[in-house]
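>>> Sequence plus predicted model, see below.
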Amino acid sequence: MKLDRNGLRTMTCALVGALAFSVGSVSAKETVTVGYQLNYQPWKAAIADHEFEKATGYDIDWHQFDSGSQVISAVASGSVDVAMAGSSPIASAISHGVDLKLFYIVEGIGESEALVVRKSAGIEDPEDLKGKTLGVPFVSTSHYDMMFALQNWGIEEGDLRLLNMQPSQAAAAWARGDIDGAFVWNPALQRMLRNGGKVMITSGDLCELGKCTFNGYTVRPEFADGHPDFMTAFVGVLDKYTMMYREHPDKWTEDSDLVKKVVSITGGQASDVPTVLGQYVFPSLDEQASERWLGGGADSGAAFSLKDTAKFLEGLGKVERVPEHPEDYVTDKWVKAAMEQ
């Protein structure tokens, strides 16, 4: 085919326009904002490897929070799409009418959160806590456990001084000698233990007394419904790294690349990570879909835990109402979708 000058110019413009459209389409990825905290978890290595972005095809703006209460505030304001929080702040959120869905159980908290007290403070039994100053992040799983522990010991909140502190703030206050103890999680917990602390009671101990806590991923329902492929792929990556740890915990040593990647995201010391990971309970997708966690509607373990936690918070005057149907805020849809991939 022979082209004159005008024809050649027309074809060139068309090709340039098509190329510009193609490049624009590739570069204009949608950005999803995901909130996370600085706990040690296997999937933090996936953040370092950009595995979530690769699997979902989305750009992800990872937003760090110091506590679950901060996360839930961001979810309520719509500033994050997907976010990890503890069972206590999630229960508080749904009690206040925040529209969210719990769709993935990151872990049962087990021994990874604890009340650590200063060895030199003369605290040998619960009665010795009276008159002492303790730090705890309010409306967190640690706060829930702290209040349940005091209730179980027959100690009134007014018998001691309880300060609202994020874990990093509590660790700093501990180093200055401003507090006698704190109920926190890692890496702050390990810092305090190395600096003259001892464990008085753990979340695992309190779970055995009937009050179990967990960390989970939540999502705005409107976002989830509009991005099903993202949700399925996101859960797939979470499960991939969870199972990498469950099947080969011996590979997660302090000098391993995996642990170094976790610490590159969370901070802290690599030597603490293997011990801390061993304190969590990481459920598989099958376990998550069962009634033990997300499955079963009103009979799901997560729904029961959220309602029980909300009742406890109501008794403390932290929330004004308990959701009648907590199962409305729990879904196994995305776990099941990931199982089919």
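Noted; the coordinates are in hand. Residues are numbered from 1 along each chain as shown.
>>> alpha carbons only for contacts and neighbour counts from here, please
OK.
>>> Mind jotting down where the helices sit in the stretch 1-150 of the chain?
All helices of the stretch 1-150 of the chain, identified by DSSP state H, counting those that start in this stretch, fall at 5-27, 44-48, 51-56, 68-77, 87-95, 141-153.
>>> Distance check, the residue nearest the centre of the chain against Val237.
By C-alpha atoms, centre = their mean, the chain has its centre lying nearest to Met84, at 3.4 Å. Met84 sits 15 Å away from Val237, taking C-alpha to C-alpha, to the nearest Å as the criterion.
>>> Kindly report the same for Ser67.
According to C-alpha to C-alpha, Ser67 and Val237 sit 23 Å apart.
>>> neighbour-wise, which of those two wins?
Counted by other C-alpha atoms under 10 Å, Ser67 and Val237 do not tie: Ser67 has more neighbours, with 24 against 21.
>>> contacting residues for the more buried one?
By C-alpha atoms under 8 Å, 6 or more residues apart in numbering, the contact set of Ser67 is Gln37, Ala85, Pro137, Ser140, Gln166.
>>> Quick one: residues contacting the residue nearest to the centre of the chain.
Met84 makes contact with Gly35, Tyr36, Gln37, Gly68, Val71, Asn215, Gly216, Tyr217, Thr218, according to C-alpha under 8 Å, 6+ apart.
>>> most surrounded residue in these?
Within the contacts of Met84, most neighbours by other C-alpha under 10 Å means Thr218, with 29 neighbours.
>>> and here's the other structure:
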Amino acid sequence: MIKSVLRTLAVLSIAALTLGACSSAEDTNAPASGVTLTFGDQVKGLQVLAEASDAFAGADYGIEWAQFQGAAPLFEAVKGGSVDTGYAADLPTLQAISAGVPIKSVAAFKSDGNGNVIIAREGSGVNSVADLKGKTVTVSSAKGSIAEYLLVRALEEAGLSYSDVTVQYLLPTDAQAAFVSGNIDVWATFGIFGNIGLSRGGTLLVDGTDGRTTGIGILSATDAALADPAKKTALTDAIARLDKAVQWGQEHPDLWAQAIAKANNTPVETAEVLVQQGNKSTTALTPDVVADIQVVADTMNGVGSLQPNVDVAATSDPSVYPVR
């Protein structure tokens, strides 16, 4: 059984590469009112949950899904105008805003943060975060990744500074190939890619639990979509439906896992790992949530990785989140 799961993780990696090579769009509903929202997603994470829960049944607008292997290419598509709304972790969203991508944060998703990991290759001589001093750490997928924030926090916990390590950036599939082949020793990554690394001889140094990461994922929307009354109304309804989808996933983890398994042609045992790492709830961008995200921005600005800094409250639109 274990060997089967490990083999399947490798298959999922190939699927991620295929999805990430270029964005793809899939119609969930035919647009009934002439309005269509294009959702930027990462490796079908949100799409599978929405479709398994039938979240958009009866919607009077269309939904298209555009798939990417990481946040960096997703926000390139947003910047290019081909995506209306995108889902990513807090720091990649902040990085996009800092870089001038015309978006506002409109909703938050909460997970345990255990899908974010720093792993070391067996035989590397790195057995703890304290051993990272003077080492090179590969971060996926680009500057401003949630994996980079985990690295900063983990170094602080170990009494080290960000300048104690050398950071290089690689997209997840490229980093995975380098890690498996022994060309990199330490990898900060997330989701299925971390699971693959661990299954291929990696050792877990630390994950994103215990406050090392916020566990917050952000749904953002383009300024153009927010300026379109019909799209803004559709987006509010879509968030309400995604909230119900997340609740459905918590109530039916077995069905959610089966949906992931079917979508990726993988055994349920593998999919259950992704379910355990998935979102547990949605929330509005309340002052407390905004304050938590601002800590992330300030921390990364302090190490020179988020320039210029981001005013989270000023770049959020809490009015989009549906009133309960």
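Nice, thanks for sending it over. Remember, it's a predicted structure, so these values are computed and weren't measured experimentally.
>>> Need the TM-score from the superposition.
The TM-score (TM-score structural alignment, normalised by the length of the second structure) is 0.77; 291 aligned residues with a C-alpha RMSD of 2.9 Å.
>>> hang on, the earlier thing: looking at the contacts of Ser67 of the first structure, which are in strands?
Cross-referencing the contacts of Ser67 of the first structure against strands under DSSP state E gives Ala85.
>>> Is the aligned residue in the second structure for Lys198 of the first structure part of a helix or strand, or is it coil?
When the second structure is aligned by TM-score structural alignment, Lys198 of the first structure is paired with Thr203. At Thr203 of the second structure the chain is in strand, as set by DSSP: H, G, I helix; E, B strand; the rest coil.
>>> before we move on, back to that, between the contacts of Met84 of the first structure, which sits nearest Gly268 of the first structure?
Nearest to Gly268 of the first structure out of these is Gln37 (C-alpha to C-alpha; 12.9 Å).
>>> now for that closest one: what does it line up with in the second structure?
Using TM-score structural alignment, Gln37 of the first structure lines up with Gln42 in the second structure.
>>> what's the spacing between the closest residue to its match other than its chain neighbours and Phe75 of the second structure?
With sequence-adjacent residues excluded and distances taken as C-alpha to C-alpha, 6 or more residues apart in numbering, Gln42 of the second structure is closest to Phe68, at 4.8 Å. For Phe68 of the second structure, the distance to Phe75 of the second structure equals 10 Å [C-alpha to C-alpha].
>>> Looking at the contacts of Ser67 of the first structure, spot the one nearest Asp332 of the first structure.
Ala85 (17.1 Å).
>>> Quick one: residues contacting the equivalent of that closest one over in the second structure.
In the second structure, the residue paired with Ala85 of the first structure according to TM-score structural alignment is Ala88. Applying C-alpha under 8 Å, 6+ apart to Ala88 of the second structure gives the contacts Asp41, Gln42, Ala71, Gly217, Ile218, Leu219.
>>> Do a quick rundown of the strands in the stretch 201-341 of the first structure.
Counting by DSSP state E, counting those that start in this stretch, one finds strands in the stretch 201-341 of the first structure at the ranges 214-219.
>>> Helices of that one, residue ranges please.
Using DSSP H, counting those that start in this stretch, helices in the stretch 201-341 of the first structure cover 203-208, 221-226, 228-247, 257-266, 273-277, 285-289, 301-315, 333-339.
>>> Show me the one of the ones you listed that comes nearest Leu115 of the first structure.
Across the helices of the stretch 201-341 of the first structure, Leu115 of the first structure has its closest neighbour in helix 203-208 (8.5 Å, C-alpha to C-alpha).
>>> Pull the residues that contact the closest one.
In contact with helix 203-208 of the first structure (C-alpha under 8 Å, 6+ apart) are residues Ile109, Gly110, Glu111, Ser112, Glu113, Ala114, Ser142, Asp145, Phe148, Ala149, Cys212, Thr213.
>>> How about the fifth one: what's its closest non-neighbour residue?
Spatial nearest neighbour of Glu113 of the first structure, chain neighbours left out: Trp185 (4.4 Å); criterion: C-alpha to C-alpha, 6+ apart.
>>> Also Gly115 of the second structure?
Gly191 (4.8 Å).
>>> What is the neighbour count of the residue mapped onto that neighbour from the first structure?
Mapped onto the first structure by TM-score structural alignment, Gly191 of the second structure lines up with Asn186. As a burial measure, Asn186 of the first structure scores 21 neighbours (other C-alpha under 10 Å).
>>> show me the residues around Asn186 of the first structure that make contact.
Neighbouring residues of Asn186 of the first structure by C-alpha under 8 Å, 6+ apart: Leu38, Asn39, Tyr40, Ser112, Glu113, Val276.
>>> With neighbour count and distance to Phe304 of the first structure as added columns, please give those residues in CSV.
Formatted as CSV, the contacts of Asn186 of the first structure follow (neighbours: other C-alpha atoms under 10 Å; distance: C-alpha to C-alpha, whole Å):
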residue, neighbour count, distance to Phe304 of the first structure
Leu38, 22, 27
Asn39, 24, 24
Tyr40, 26, 26
Ser112, 24, 22
Glu113, 25, 21
Val276, 20, 27
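>>> ok, those residues in the second structure, which still hold?
Cross-checking the contacts of Asn186 of the first structure against the second structure gives Ser112, Glu113, Val276 as conserved contacts, using both residues aligned by TM-score structural alignment, their matches' C-alpha atoms under 8 Å.
>>> I figured the second one hits Leu189, correct?
Spelled out, it's Glu113 of the first structure. Yes: counting by C-alpha atoms under 8 Å, Glu113 of the first structure touches Leu189, with 7.5 Å between them.
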